[in-house]
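Student: Coordinates only, no sequence provided:
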């Protein structure tokens, strides 16, 4: 599966680059971790502080995909018209208590967890790997879908795996949802930043963000300046490293307002889309980042 993603460049700016994301490879990484056949260092979340803090401290250039921008010609309305990645039926897949037989041989049960809030002073939502969001102005990273300022709850969709008796329990974050309205979602659309155009996407491609330290997050565009403050980022690294991989980390400002929510990006680094759910009235109901744990097999029968 191809993916068009937003990635940090070595200059610290955010650009749009084409890269490749293999769903099957993602599942194999998960299976290796669950069955204990690989991953001697444990869950990627355990390496967050070392990986992220080490990169920042040494001022190493951030990874940037080397693939070219899309050049494939398209003709609107033709038989060969391309379709971007479609949103799975999240409302059905993420029902609490639902059990999923995953293709790599494991069974996961869904549970919803709400123990964090996010303050949006401008209503301009930014999603991404927290350590990378301090580069540039926050408005460069904000989604074009805006909401009213306020405090909103974060709901984690957790996949709890059935484990053998001789293995420790394991639960991972399958998706993270920032709830704007507690109303049913009737439609989904891809969250976009200014300058992104769905017409540029080929089959099963998406706009999303890159993760290189096993962590994603939500923040308001106005609060990304905090990520350029050494004291704040030191506290962020410490708190993320000390948080369970199936829980959220909340960072507050000097007045105690929740300015950043961070969470484990499922079971692996990669590239992940954020979706906007809308109500029957067309209002934004939520922003949802999917980590391809429970949705990884959606549509695979048609692809093979």
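Tutor: Done, it's in. Note that the structure is predicted; figures quoted are calculated from it, not measured.
Student: Could you use CA atoms for every contact and neighbour count after this?
Tutor: Fine.
Student: which residues of the protein fall in strands?
Tutor: For the chain, strands defined by DSSP state E occupy the ranges 2-8, 14-20, 99-101, 107-120, 125-128, 150-161, 171-179, 187-190, 208-211, 215-220, 248-252, 258-264, 270-278, 284-290.
Student: For those strands, please prepare CSV with the additional fields distance to residue 202 and mean neighbour count.
Tutor: Shown next, in CSV, are these (distance: least, C-alpha to C-alpha, whole Å; neighbours: other C-alpha atoms under 10 Å):
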stretch, distance to residue 202, mean neighbour count
strand 2-8, 8, 24
strand 14-20, 11, 18
strand 99-101, 29, 16
strand 107-120, 31, 19
strand 125-128, 22, 26
strand 150-161, 28, 21
strand 171-179, 24, 24
strand 187-190, 14, 18
strand 208-211, 14, 23
strand 215-220, 25, 25
strand 248-252, 33, 21
strand 258-264, 28, 25
strand 270-278, 15, 24
strand 284-290, 19, 25
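Student: ok, and here's another one to check against it:
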């Protein structure tokens, strides 16, 4: 059953529709975005199908989704948006990530729901269930390979701490994709991958789009562009 408001559904349906303008008053130049392009970033391997959507900097047990998808390799897409923005008295148009999508099935999405984590109360839906997004970053990895896939991030934090005040560390052992908007890590022993993506500062929200038969079609995480029906 679709539990979201019509304006939220319209927003989620439109995030991956090139040419669509999303937002408020079209005459107010910084209250809307226009979807410019949908691009495949890469594909990630999920050997168990138990998906984590969380910050790679999280030192606590990761936020594993409460439902499982079939083990396999899945494409991840980014929706790029043109964002008119007024900054320091000047009007500029930025290109920013509107959303990141893990494609599970190429079937139409009929219903949307907030994707809860393991052990979370369904009452959290009303409170915008999601994850704390340190450094405005989230990631998709397999829950069973969380530790090795997030090791580059823990090592980076240790390097920064060892470098002392003002130190930057030695960088992360990950691959930059899409001009640094995404980071890709892999573990060949477990044949698993991790992909990071941008989210709004401080909080990431996760949505599951389901088919007519109730199967998971997509996992969508809105990006850092500030236009959404819950702002």
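Tutor: Nice, thanks for sending it over. Treat the numbers as computed from the prediction; the structure is a model and nothing was measured.
Student: So after superposing, what's the score?
Tutor: Here the superposed chains carry a TM-score of 0.74, computed using TM-score structural alignment, normalised by the length of structure 2; 206 aligned residues with a C-alpha RMSD of 3.3 Å.
Student: Distance to residue 136 of structure 1 for the strands of structure 1 - can I get that in a markdown table?
Tutor: Shown next, in a markdown table, are these (distance: least, C-alpha to C-alpha, whole Å):
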| stretch | distance to residue 136 of structure 1 |
| --- | --- |
| strand 2-8 | 11 |
| strand 14-20 | 8 |
| strand 99-101 | 40 |
| strand 107-120 | 19 |
| strand 125-128 | 13 |
| strand 150-161 | 24 |
| strand 171-179 | 24 |
| strand 187-190 | 23 |
| strand 208-211 | 16 |
| strand 215-220 | 14 |
| strand 248-252 | 20 |
| strand 258-264 | 17 |
| strand 270-278 | 20 |
| strand 284-290 | 22 |
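Student: Out of those strands, the one nearest residue 200 of structure 1 is which?
Tutor: strand 2-8 (9.0 Å; C-alpha to C-alpha).
Student: That closest one vs strand 270-278, what angle?
Tutor: 100 degrees (axes from the mean of the first three to the mean of the last three C-alpha atoms, to 10 degrees).
Student: Select, out of the strands of structure 1, the one closest to residue 86 of structure 1.
Tutor: Closest among those, using C-alpha to C-alpha: strand 187-190, at 8.4 Å.
Student: how much does the closest one stray from structure 2?
Tutor: Comparison of strand 187-190 of structure 1 with structure 2 after fitting gives an average deviation of 1.0 Å (mean C-alpha distance after the TM-score superposition for structure 1).
Student: so what does that strand touch, helix or strand wise?
Tutor: With contacts taken as 3 or more C-alpha pairs under 8 Å, 6 or more residues apart in numbering; DSSP states H and E, strand 187-190 of structure 1 sits against strand 270-278.
Student: Return the residues in contact with the spatially most central residue of structure 1.
Tutor: Nearest residue to the geometric centre of structure 1 (C-alpha atoms, centre = their mean): residue 289, 4.3 Å. Counting by C-alpha atoms under 8 Å, 6 or more residues apart in numbering, residue 289 of structure 1 touches 175-177, 272-275.
Student: With the flanking residues excluded, which residue is spatially nearest to the counterpart of it in structure 2?
Tutor: Using TM-score structural alignment, the equivalent of residue 289 of structure 1 in structure 2 is residue 221. The spatially closest residue to residue 221 of structure 2, leaving aside those adjacent along the chain, is residue 206, at 4.9 Å (C-alpha to C-alpha, 6 or more residues apart in numbering).
Student: Ok, residue 76 of structure 2 next?
Tutor: residue 102 is the one closest to residue 76 of structure 2 (C-alpha to C-alpha, 6+ apart), at 4.6 Å.
Student: Identify the residue of structure 1 aligned to that neighbour.
Tutor: Residue 102 of structure 2 maps onto residue 178 in structure 1, by TM-score structural alignment.
Student: Residue 119 of structure 2 now?
Tutor: Per TM-score structural alignment, residue 119 of structure 2 is aligned with residue 195.
Student: Also residue 139 of structure 2?
Tutor: In structure 1, residue 139 of structure 2 lands on residue 217 (TM-score structural alignment).
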